[in-house]
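> quick one, structure for this:
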Amino acid sequence: MSTKVSLLSLGGTIFMSQDASGGNARPDDSAGERLLATVGGGAEITSRALANISSSDVRPHHLADVLEHARAAVDAGAAGVVLTHGTDTLEETAFLLERYWDREAPLVVTGAMRPASDIGADGPANLRDAVRAATASSARGLGVLVAFDGHAHLPDQVTKASSRSVSAFASAPSGPLAIIAPDDLRLLHRPLPRTVRLPGSPPDHFPAVPVLAAGLDEDLALLDHVPPEQLAGLVIAGVGMGHVSPAAMPRLRRLLEGAIPVVVASRTWSGGTSTHHYAYPGSEVDLLDAGAVMAGLLPPAKARLLLQTLLADGAAPERIREAFGAFVS
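Alright, predicted model coming up:
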């Protein structure tokens, strides 16, 4: 099996350096060369910096660029592809890439919580593990993976669970997919078949789909001041199993009656939405009766991306409902 790995970079903390005080980390183009020198492991690595930006600055056109280069590298004989990325939106990028990645070779996303200049930098180990995952025989056919702190995660389940810890990522409901060993992945469970695949690459710009959070004394009154024509869709970060206040329901019904899709996720970290537990006004049953779609196990940020990709692909309401149904337990 080939040991060639294509390393693509969009930057992030893994390619940042701090000032003398140990703070104020900023992108550092020289950090990449120093980091590559630490990887080792016998893999033949070719690298290309596509950008050196924070993850909050990543746009769909960056990910289209990633897919173009990643596909070309695999078609030219690379065993796999590694993408370095900032951690703040890493889970969203991995989730989005998973919708479009169409090769047997793995596409592994990684990053770091500590800058390259930090005495306890975690980037070298994460990059080494990402390269190992990219060449692992067990990783073939699994699609996009996230490599962090010695574990491989599935993009549909992984989330950034800490804004500070080097063990920043966790997966729900199944936990990490595998421990990354020097010779292969040690699978901790067998993944389900990959779902909701789309052709091509993301468009340069996604349709406008905001996320609004439900909560105590939140009636979503903001919707009274947003012209419906400015919304392609809406995602609600609902409380509990996907609930809103009764006073919010007339506003959501107006959107749904105007053929604007409304997807309801849970703002709770695990457990997702339900379809049948509660039937009071504003509950999941009430929302479903009004025509809303439940996001299931997808958190609000990923629900937004899935709805945007489907709308960009011209999906009709039934296809949208079917796509989210793959995440409903």
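
> all contacts plus neighbour counts: C-alpha atoms, from now on.
Will do.

> longest helix in the chain, please.
helix 60-75 (DSSP state H).

> which elements pack onto whichever helix or strand comes after that one?
Using DSSP states H and E, the helix or strand that follows helix 60-75 in sequence is strand 80-84. When contacts are defined as 3 or more CA pairs under 8 Å, 6 or more residues apart in numbering; DSSP states H and E, strand 80-84 packs onto strand 4-11, helix 60-75, strand 107-110, helix 123-134.

> what would these look like in CSV with distance to residue 101 and mean neighbour count?
Shown next, in CSV, are those (distance: least, CA to CA, whole Å; neighbours: other CA atoms under 10 Å):
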stretch, distance to residue 101, mean neighbour count
strand 4-11, 15, 24
helix 60-75, 7, 18
strand 107-110, 8, 32
helix 123-134, 14, 27
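
> ok, now which ones touch residue 176?
Counting by CA atoms under 8 Å, 6 or more residues apart in numbering, residue 176 touches 151-154, 158, 170, 188.

> let me see the ranges of the helices in the chain.
31-36, 60-75, 90-100, 123-134, 249-257, 284-290, 300-312, 317-325.

> JSON lines please, covering those and showing distance to residue 218.
Below are the helices of the chain laid out as JSON lines (distance: least, CA to CA, whole Å):
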{"stretch": "helix 31-36", "distance to residue 218": "45"}
{"stretch": "helix 60-75", "distance to residue 218": "31"}
{"stretch": "helix 90-100", "distance to residue 218": "26"}
{"stretch": "helix 123-134", "distance to residue 218": "41"}
{"stretch": "helix 249-257", "distance to residue 218": "11"}
{"stretch": "helix 284-290", "distance to residue 218": "16"}
{"stretch": "helix 300-312", "distance to residue 218": "17"}
{"stretch": "helix 317-325", "distance to residue 218": "25"}
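
> what's the closest of these to residue 199?
helix 90-100 (6.1 Å; CA to CA).

> so which bits of stretch 97-112 are buried?
Buried residues in stretch 97-112, defined by neighbour count with 16 or more other CA atoms under 10 Å: 97-103, 105-112.

> so how far is it off the chain centroid?
11 Å (CA atoms, centre = their mean, to the nearest Å).

> and the residue lying closest to residue 302 once chain neighbours are set aside, what does it touch?
Leaving aside its chain neighbours, residue 302 sits nearest to residue 92 (6.2 Å; criterion: CA to CA, 6 or more residues apart in numbering). For residue 92, the contacting residues are 301-302, 305, by CA under 8 Å, 6+ apart.

> top of these by neighbour count?
Highest neighbour count within the contacts of residue 92: residue 302, with 24 neighbours (other CA atoms under 10 Å).

> these two touch, right, it and residue 95?
Yes: using CA atoms under 8 Å, residue 302 is in contact with residue 95, at 7.0 Å.

> for the comparison step, fold the sequence that follows:
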Amino acid sequence: MLGAPARFLHPDPTPARTPMRTLHVIALGGTIASSTSPAPTDSADSTGRTGPTSSTDRTDSTGPTAPARGVAPTVTAEEITAAARLDTLPGGAPQVSAEQLAQVGSGSIDFGILFSTVLAARRAAARGVDGIVLTQGTDTLEDSAFALSLLNDSGIPIVLTGAMRNPTLPGADGPANVRAAALTALVPEAAGLRAALVFADEVHDPLFVRKAHTSHVSPFTSGPVVGALGWVAEDRVRLPHLPAPRTLPVGLAVPRGSGADAAPDTAHAPNLDFPRVAHIDVGFDDGLEFLATLPEAGYWGAVLAGVGGGHVAARAVEAVEALAVRMPVVLASRTGAGATLEDTYGYPGAEIDLLSRGLLPAGLLDARKARIALTLALACGVDPAEVLAAFR
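Now for the predicted structure:
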């Protein structure tokens, strides 16, 4: 007679426990944090200093104040986290902490704030956090996501999200987006990602994602060819299109040893002077004569968003070459999708001609992301060609 199935012979009286997951939420402001409550008269800049707000919509005897109409960022990181009901995630409630790193509209987010975010991610990773959700405004969400995909060396993913409908409106989407971002940050498959953008239940690669509509509740796309990395449904994350890892220069990193890495109560990055990099869209019948003024205006580099595969008018070639002698100039395309051409067209002003005159090809990067890559390369003292090579 055969014995009973093995699963009934030796029951385990002490089943293994699943380790508690840990999540850190960092808030920077934006629509997801906006309400009709009066905005504070003081605001923190990217280095942690406080001072009067910069709005000049209305002034009184105490100085500039917030606009009299509309919503502004006032909702805290703790309140954003609570609204997402992360205590009801499948698999048990994670241990969640929250940090208010800035409280600004996304147009005011700068490289200093993103450096501070990386420092916060390093501190979180050091205390055993599994993943980070970063909330901010959507206007520059794609920019922050790409910059953090270059800079985040904490070893845990930073998943960015926000909202299109602020908390005062019916159907506010912030809580659902934070919940989807939290699920993504905690899923094991995302552990190898430096950054991802999650919005309207879609998971996007920072390399390709862009905001394509000013007000639609689902404004982000990674089209028209690539598409999203995956999606979230029924509180489950599916990631069938994870990207291959990219090798980036070692020097492309937030400086260590500034004190912020070692001191838990120091939230902000050192006050660095970030280089100014111009983004120039080439227009129809554009001679680009003004390029000669960029060095005197304080620019350290430029990204040229050429027409088509990366082209300019023949009469603009002399101005472009003269600028490339004085500063790094990256050649991108204004189309927003596809790689910059390198070896197809040979007429004056086409890509073969321009690259032979010292311009650097943007590869897969659109002009906006190429500008971020060039800025960070210059700020970190890394050869821009080494950074751009990762995207060719």
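
> kindly provide the TM-score of these chains.
Once superposed, chain against chain, the TM-score is 0.91 (TM-score structural alignment, normalised by the length of the first structure); 321 aligned residues with a CA RMSD of 2.1 Å.

> can you add distance to residue 291 of the first structure and give the contacts of residue 176 of the first structure back as a markdown table?
Listed next are the contacts of residue 176 of the first structure as a markdown table, based on distance: CA to CA, whole Å:
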| residue | distance to residue 291 of the first structure |
| --- | --- |
| 151 | 39 |
| 152 | 37 |
| 153 | 33 |
| 154 | 30 |
| 158 | 28 |
| 170 | 32 |
| 188 | 38 |
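
> going by distance to residue 281 of the first structure, which of those residues wins?
Nearest to residue 281 of the first structure among these, with distances taken as CA to CA, is residue 158, at 31.9 Å.

> now do the same contact list for the equivalent of residue 279 of the first structure over in the second structure.
When the second structure is aligned by TM-score structural alignment, residue 279 of the first structure is paired with residue 346. Residue 346 of the second structure makes contacts with 352-353, as judged by CA under 8 Å, 6+ apart.

> from residue 214 of the second structure, how far out is residue 346 of the second structure?
According to CA to CA, to the nearest Å, residue 346 of the second structure stands 38 Å off from residue 214 of the second structure.

> what of residue 320 of the second structure?
33 Å.

> got the buried residues for stretch 241-258 of the first structure?
Buried-residue list, stretch 241-258 of the first structure, by 16+ other CA under 10 Å: 241-245, 248-249, 252-253, 255-256.

> find the pair from these with maximum spatial separation.
241 and 255 (21.2 Å).

> what stretch of the second structure does the longest strand along the first structure fall on?
Among the segments of the first structure that qualify as a strand by DSSP state E, the longest is strand 44-53. The aligned range for strand 44-53 of the first structure in the second structure is 95-104, by TM-score structural alignment.

> the matching stretch vs the first structure, average offset?
Comparing stretch 95-104 of the second structure with its match in the first structure after superposition yields a mean distance of 1.2 Å (mean CA distance after the TM-score superposition for the first structure).

> turn the buried residues of stretch 241-258 of the first structure into CSV, including distance to residue 199 of the first structure.
Listed next are those as CSV, based on distance: CA to CA, whole Å:
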residue, distance to residue 199 of the first structure
241, 32
242, 30
243, 33
244, 34
245, 38
248, 36
249, 35
252, 31
253, 32
255, 29
256, 28
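
> what's the closest of those to residue 70 of the first structure?
residue 242 (36.9 Å).

> what's the counterpart of that closest one in the second structure?
Mapped onto the second structure by TM-score structural alignment, residue 242 of the first structure lines up with residue 310.

> find the nearest non-adjacent residue to its match, please.
Nearest non-adjacent residue to residue 310 of the second structure (CA to CA, 6+ apart): residue 333, at 4.7 Å.

> got a list of what that neighbour touches?
So residue 333 of the second structure contacts 304-311, 339-340, 366-367 (CA under 8 Å, 6+ apart).

> what does residue 101 of the first structure align to in the second structure?
By TM-score structural alignment, residue 101 of the first structure lines up with residue 152.

> was I right about its match contacting residue 118?
Yes: Residue 152 of the second structure is within contact range of residue 118, at 5.6 Å (criterion: CA under 8 Å).

> need the overlap of contacts for these two.
Counting by CA under 8 Å, 6+ apart, nothing touches both residue 152 of the second structure and residue 118.

> how far off centre is stretch 361-380 of the second structure?
Remark: stretch 361-380 of the second structure is offset 13 Å from the chain centroid, using CA atoms, centre = their mean.

> which residue numbers in the first structure go with that stretch?
Aligned by TM-score structural alignment, stretch 361-380 of the second structure corresponds to residues 294-313 of the first structure.

> can you check stretch 182-192 of the second structure too?
The aligned range for stretch 182-192 of the second structure is 131-141, by TM-score structural alignment.

> first-to-last residue distance for that stretch?
Chord length of stretch 131-141 of the first structure, first to last residue, is 16 Å (CA to CA).

> can you give me the strands for the stretch 151-300 of the first structure?
Ranges of strands within the stretch 151-300 of the first structure are 151-153, 158-160, 169-171, 178-180, 185-187, 211-213, 234-238, 262-266, 293-294, based on DSSP state E, counting those that start in this stretch.

> which stretch among those comes nearest residue 53 of the first structure?
The nearest among those, by CA to CA, is strand 158-160 at 18.6 Å.

> and the contacts of the closest one?
Here strand 158-160 of the first structure has contacts from 87-88, 91, 146, 168-172, 176, using CA under 8 Å, 6+ apart.

> swap the cut-off to 7 Å and go again
91, 168-172 (CA atoms under 7 Å, 6 or more residues apart in numbering).

> can you list the buried residues in the match of stretch 361-380 of the second structure?
For stretch 294-313 of the first structure, by 16+ other CA under 10 Å, it's 294-311.

> re earlier: what is the distance between the longest strand of the first structure and the centre of its chain?
Distance of strand 44-53 of the first structure from the chain centroid (CA atoms, centre = their mean) equals 20 Å.

> closest to residue 210 of the first structure among the contacts of strand 158-160 of the first structure?
Scanning these for proximity to residue 210 of the first structure, where the rule is CA to CA, the winner is residue 91, at 18.1 Å.

> tell me, how many residues neighbour the closest one?
The burial count assigned to residue 91 of the first structure is 27, neighbours taken as other CA under 10 Å.

> isn't it right up against residue 155?
Yes: with contacts counted by CA atoms under 7 Å, residue 91 of the first structure reaches residue 155, the gap being 6.3 Å.

> who are the contact partners of the closest residue to residue 371 of the second structure other than its chain neighbours?
Distance criterion CA to CA, 6+ apart; nearest residue to residue 371 of the second structure, sequence neighbours excluded, is residue 303 at 5.9 Å. The neighbours of residue 303 of the second structure, taking CA under 7 Å, 6+ apart as the test, are 278-280, 329-332, 367, 370-371.
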